[in-house]
Each structure stands twice: as C-alpha cells, then as structure tokens.
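Trainee: My questions concern the predicted model and sequence given below.
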Amino acid sequence: MSIETSPASTPVWHHIDDAECRRFQSSVELVGKRWSSGILLAVAQGSSRFSEIVATVTGLSDRLASQRLKELEQAGLVHREVIATTPVQIHYSLTDRGADLMKSLQPLVSWGQRWAR
C-alpha cells in the first residue's frame, strides 16, 4: 500500500493487492488482540520483567501475559532474554521490529486521544 500526497495535501490511495491486504489484516489482528498492545506499551515504557508487565497492564492475568508474550516473541516484536542466575531471570525488550511498530502506532494513539470517547 502506498500513499502519495496531492498538491492539496489530500492523500491519494493506490490499489492494495490481496497479499498486502492479508499482511495488513494479520498485523492489525495481532496488535488488536486483547492485551497485546498493552503489553507492547508496557515493554516500550521500560517494563522488562514478567511481574512488571503484569503489574503495569491492569487486568492482565499471568496466563494471558505468558500466552501473549509468546505470540509477540514469535511475531518478532518482543525479545525474550533468559539470564542464568539463581533464580533464573527473564527480561523482555522490544525488537527493532517492535520499536518500529510502536512508532507506527503513535498516530493512531493521537487519533484516539482526539476522537475516541
């Protein structure tokens, strides 16, 4: 999908093929899945331990946090680092792909602050 700006600064949308549409849909479904965006935001804001993430995202259970973190890791958005200490420590961070996604979501967040009720 590409957008050009016309001289009047009105976006001109170009045709989106089926493959682009499927990639867009799967991206929106992943980010829109319950708790995913909250977890990404918590990690982006500095929560790196499992307990910190769960404490930051109100209403998130341990079971769902674990499930969503695995999904986000498989999608390449979150990196899971196991530190061999006693007890074992696990730290989460955004990958470059995850950080890029968070930058991409900022205009949507701004739109929500302006228009969502």
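Mentor: Cool, the structure landed. From a predicted model like this one, the values you see are computed outputs, not experimental measurements.

Trainee: Please count neighbours and contacts with C-alpha atoms only from this point.
Mentor: Noted.

Trainee: Contact partners for Leu72?
Mentor: Counting by C-alpha atoms under 8 Å, 6 or more residues apart in numbering, Leu72 makes contact with 36, 78.

Trainee: Ser48 and Tyr92 touch, don't they?
Mentor: Yes: using C-alpha atoms under 8 Å, Ser48 makes contact with Tyr92 at a distance of 4.7 Å.

Trainee: for comparison:
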Amino acid sequence: MVDKVVQERECSKVEELYHMIGKKWMGLIVHTLMEEPKRFSEIHASIPDLSKRMLNERIKELEDCGLVLRNVITDRPVRTEYSLTKKGHELGKALKTVEDWANNWL
C-alpha cells in the first residue's frame, strides 16, 4: 500500500512538471536564460515568434514556479533582468538532454 502511495505522488509530480514545461514557449524561455541573465527585449529577440504579451505571461508563470528571478537594476537607466534560479538552472540542464535528443533524431 505504501509503494502505491509513493508511486502516485511521484506520478503527480511528473505530471505537474510536464504540464508546466508543456506550455508553449516555456522550454525555449528557460533555454534562452541558461547562459546568462537577459532583459525582456533580449528574450523577445531570441524567440521571434513569441509575442510580448505571451512572453510577459510566461515569465510571470516561471517566476511563480520559482524558476525565474526578476531583478530590477536601479542604475540609470533603470532596467529589469531575468535569470534562472538554481531550480530553473537544474531544469535547464535536464531539458538540455531533450534538446540533444531532438538534434540527433529530428
């Protein structure tokens, strides 16, 4: 009985992950932020088909999940950068495996 409960909990977590990263643009936004923090306009330029409205929505979702950190830099001019948290960076490394598979097989 305990094994079934543990298995159901693990499946629930996996399902939650796939629901989150399965949303259009989520994986590409994480991919774009893997190398270094970027401003909104830089992320938008990296993913040309992504509308600003949708990018804003997805970034907020990634922040809410604890994957992306929003940093306001108060120097003149004031600007905002987005970076991956440790949790987000670990997800990016996992998604890199999927990216490698896609490059080999698609």
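Mentor: On my side now, so go ahead. Everything numeric in this text was worked out from a predicted model, so none of it was measured.

Trainee: mind checking the SS state of the spatially most central residue of the second structure?
Mentor: By C-alpha atoms, centre = their mean, the mean C-alpha position of the second structure lies nearest to Val30, the distance being 3.4 Å. Recorded secondary structure, Val30 of the second structure: helix (DSSP: H, G, I helix; E, B strand; the rest coil).

Trainee: okay, now the residue mapped onto Ser66 of the first structure from the second structure: neighbour count?
Mentor: Using TM-score structural alignment, the partner of Ser66 of the first structure in the second structure is Asn56. Close neighbours of Asn56 of the second structure, defined as other C-alpha atoms under 10 Å, add up to 13.

Trainee: Please tell me how far Asn56 of the second structure sits from His44 of the second structure.
Mentor: To His44 of the second structure, Asn56 of the second structure is 10 Å away according to C-alpha to C-alpha, to the nearest Å.

Trainee: Equivalent analysis for Arg53 of the second structure, please.
Mentor: 10 Å.

Trainee: Also Val5 of the second structure?
Mentor: Val5 of the second structure is 42 Å from His44 of the second structure, where distance means C-alpha to C-alpha.

Trainee: Next: Gly66 of the second structure.
Mentor: Taken as C-alpha to C-alpha, the span from Gly66 of the second structure to His44 of the second structure is 21 Å.

Trainee: what range in the first structure does stretch 96-104 of the second structure sit on?
Mentor: Per the alignment by TM-score structural alignment, stretch 96-104 of the second structure matches residues 106-114 in the first structure.

Trainee: Relative to the second structure, what is the average displacement of the matching stretch?
Mentor: With mean C-alpha distance after the TM-score superposition for the first structure, stretch 106-114 of the first structure departs from the second structure by a mean of 1.5 Å once superposed.

Trainee: Tell me how far that stretch lies from the chain's centre.
Mentor: Distance, stretch centre to chain centre, for stretch 106-114 of the first structure: 15 Å (C-alpha atoms, centre = their mean, to the nearest Å).

Trainee: any chance you could map the strands in the second structure?
Mentor: 38-39, 68-73, 79-84 (DSSP state E).

Trainee: closest to Ala102 of the second structure out of the ones you listed?
Mentor: With C-alpha to C-alpha, the closest approach to Ala102 of the second structure among the strands of the second structure belongs to strand 79-84: 22.6 Å.
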